[in-house]
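Peer 1: Can you look at this prediction? I've put the sequence above it.
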Amino acid sequence: MASQLTEMLKGTLEGIVLAMLDERSAYGYEITTGLRDRGFAEIAEGTVYALLVRIEQRGLVEVEKVPSEKGPPRKVYSLNAAGRTRLAEFWATWRFLAERIAQLDDDTHEGGAR
């Protein structure tokens, strides 16, 4: 199951991170910790940072450099209008897929196949 979960997360991680940023602005380590707190323990920190670079390049977030007590300034990510639009598209797609998969699961159980 772990490899299948990893593959499915690759396709949904952007939406998950955008949803977290819709709740509040955060820097990379906070996002990684938040993912782990939500049960996404398998996600590597490097994966999150690579995703943050991509969503910044796509113009889905605003980035502010905030001084850090330890080390260089932190990049704090905030969802912008384009990011909120992308997040709305993600949720619409997620609902569509979830409904179809649930229906498929129901059909499979009703037909007695397994």
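Peer 2: Yep, it's here. Numbering: from 1, shown residues only.

Peer 1: Could you use CA atoms for every contact and neighbour count after this?
Peer 2: Will do.

Peer 1: so who does the closest residue to Glu45 other than its chain neighbours touch?
Peer 2: Once flanking residues are discounted, Glu45 sits nearest to Thr32: 6.1 Å by Cα to Cα, 6 or more residues apart in numbering. Under the criterion of Cα atoms under 8 Å, 6 or more residues apart in numbering, the contact partners of Thr32 comprise Ile43, Ala44, Glu45, Val48.

Peer 1: buried set for the helix of greatest length in the chain?
Peer 2: Ranked by residue count, the top helix of the chain under DSSP state H comes out as helix 81-110. Within helix 81-110, the residues that count as buried by 16 or more other Cα atoms under 10 Å are Gly83, Arg84, Arg86, Leu87, Phe90.

Peer 1: What ranges does the chain have for its helices?
Peer 2: All helices of the chain, identified by DSSP H, fall at 2-23, 28-37, 45-57, 81-110.

Peer 1: for those, which one sits closest to Arg74?
Peer 2: Checking those against Arg74 by Cα to Cα gives helix 28-37 as the closest, at 8.3 Å.

Peer 1: adding another structure so you can compare the two:
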Amino acid sequence: MRTSIQFKKGVLELCVLYLVQKKDRYGYELTQKVNKHIEIAEGALYPSLRRLVKDGYCSTYTQDSPDGPSRKYYHITNLGREYLDELLTEWDKFVVDVNNLREEEDRDE
């Protein structure tokens, strides 16, 4: 089944922040991690990363790579941790609300 592009866009920031709160990561690594669970296009992640940096939820730094050119790493900020907590709370409520709607409709059939 194909997941809606809008669903993916809506949850991408949450996924990125969740991953970078665990450890700093570079863009390609983030794309690979997300793609294990949610199929996204190669370049789909970078606009979200730019927005997260612009809004102060992530910061960046460059580090040399033993496998080639330097990599830009993303690090979650304190503001980003607060935002992630809000997103997770909203997500959990959203999932519960959708499941409640489905269960109610199934009972009413």
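Peer 2: Received, thanks. In this text, all values refer to a predicted model and were calculated from it rather than measured experimentally.

Peer 1: against structure 2, where does stretch 91-99 of structure 1 fall?
Peer 2: Stretch 91-99 of structure 1 corresponds to residues 88-96 in structure 2, going by TM-score structural alignment.

Peer 1: what residue is smack in the middle of structure 2?
Peer 2: Nearest to the mean C-alpha position of structure 2, by Cα atoms, centre = their mean, lies Cys15 at 2.3 Å.

Peer 1: Can you tell me what Glu45 of structure 1 aligns to in structure 2?
Peer 2: For Glu45 of structure 1, the residue aligned by TM-score structural alignment is Glu42.

Peer 1: Surely Gly83 of structure 1 is in contact with Glu62?
Peer 2: No - no contact is recorded between Gly83 of structure 1 and Glu62 when judged using Cα atoms under 8 Å, the distance being 9.2 Å.

Peer 1: burial measure for Lys64 of structure 2, as a count.
Peer 2: I think there's a mix-up here, since residue 64 of structure 2 is Asp and not Lys. The local packing of Asp64 of structure 2 (other Cα atoms under 10 Å) involves 10 other residues.

Peer 1: That one -> structure 1?
Peer 2: Using TM-score structural alignment, Asp64 of structure 2 lines up with Pro67 in structure 1.

Peer 1: Setting aside sequence neighbours, what's the nearest residue to its match?
Peer 2: Among residues not flanking Pro67 of structure 1 along the chain, Pro73 sits closest, at 4.3 Å (Cα to Cα, 6+ apart).

Peer 1: what's near enough to touch the one you found?
Peer 2: Listed by Cα under 8 Å, 6+ apart, the contact partners of Pro73 of structure 1 are Lys65, Val66, Pro67.

Peer 1: coming back round to it: for the contacts of Thr32 of structure 1, which pairs are in contact in structure 2 too?
Peer 2: By both residues aligned by TM-score structural alignment, their matches' Cα atoms under 8 Å, the contacts of Thr32 of structure 1 still in contact after alignment to structure 2 are Ile43, Glu45, Val48.

Peer 1: No more questions from me, cheers.
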